[in-house]
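Chemist: After the sequence you'll find the predicted model.
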Amino acid sequence: MSQSSRPNSPDDQTAMYIRVKRNKITYFVTCVPSETILQIKEKLQELIDQPVNDQRLILMPNREVLDDSKSLADQKVENDAVVALTLRKDDNEFEDVNITRPTDYSPSPDGGSNW
């Protein structure tokens, strides 16, 4: 039996994507489960022109900060996962997670504001 005709195993690297969100922007990043968080940050660096050391990725909704040296699979990041991107500020601290949801701006049923 040849290698190419064997059935797919769970170890096969199936392409997936994650949604990386920051403010009102969502980046759809194509990846495989064995990629490390550092590799994802390198892809983001090309998109947002921010060094990998100034990026922090946080798995939502539990707000778990993802470890650069671990793979997506190691940290249970699944296909279509939502990951928040925060950037390092001038004071060397990371900004707070700021993800805008479409419902944040929906008018109230009576046509007035949400206030």
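Modeler: Arrived safely. As the structure is a prediction and not an experimental result, all values here were calculated from the model.

Chemist: CA only for contacts and neighbour counts going forward, please
Modeler: Will do.

Chemist: ok, the nearest residue to residue 97 once chain neighbours are set aside - contacts?
Modeler: Nearest-residue entry for residue 97: residue 86, 6.1 Å, with adjacent residues in sequence omitted and distances by Cα to Cα, 6 or more residues apart in numbering. Contacts for residue 86 were tallied using Cα atoms under 8 Å, 6 or more residues apart in numbering; they are 22, 55, 56, 57, 58, 94, 95, 96, 97, 98.

Chemist: for comparison:
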Amino acid sequence: MAMFIRVKRKKTTYFLHCEPSDTTLEIKSKLQVLTDQDVDAQRLILVSNQLVLEDARTLAEQRVDNDAVVALTFKKDSGEWEDIDIEKPDDRTGAADLEGS
């Protein structure tokens, strides 16, 4: 059964088509093409429960559901991982413009 996940980092969201049987490493390989970051320099975290996804385990084994939001962090030069950084959309456009009408 096909599914998709939303992988977020800063202001960027990647919509990835995947299968529950895909491993985290396979997802990282897809992201490597998009981000130009080696799979070893990527960490994926399921936002709903802060679970760091393990490379060898499948999405189904780690309870990653369809339309799940997954945070992407990169390894810093120091060897430490970045903190999760997902920016919300800018609320200043749209609704505020309607008030003046």
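Modeler: Okay, I see it. All values derive from a computational prediction rather than experimental measurement.

Chemist: Put one on top of the other, what's the TM-score?
Modeler: The TM-score (TM-score structural alignment, normalised by the length of structure 2) is 0.88; 94 aligned residues with a Cα RMSD of 1.5 Å.

Chemist: Just the strands from structure 2, written as ranges.
Modeler: In structure 2, the strands defined using DSSP state E lie at 3-9, 12-18, 42-46, 51-52, 68-74.

Chemist: Can I get these in a markdown table including distance to residue 60 of structure 2?
Modeler: Shown next, in a markdown table, are the strands of structure 2 (distance: least, Cα to Cα, whole Å):
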| stretch | distance to residue 60 of structure 2 |
| --- | --- |
| strand 3-9 | 11 |
| strand 12-18 | 11 |
| strand 42-46 | 12 |
| strand 51-52 | 13 |
| strand 68-74 | 12 |
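
Chemist: Out of those, flag the one nearest residue 29 of structure 2.
Modeler: Of all the strands of structure 2, it is strand 42-46 that lies closest to residue 29 of structure 2, at 9.7 Å by Cα to Cα.

Chemist: Onto which residues of structure 1 does that closest one map?
Modeler: Strand 42-46 of structure 2 corresponds to residues 55-59 in structure 1, going by TM-score structural alignment.

Chemist: Pull the residues that contact the matching stretch.
Modeler: Contacts for stretch 55-59 of structure 1 (Cα under 8 Å, 6+ apart): 37, 41, 64-66, 77, 81-88, 94.
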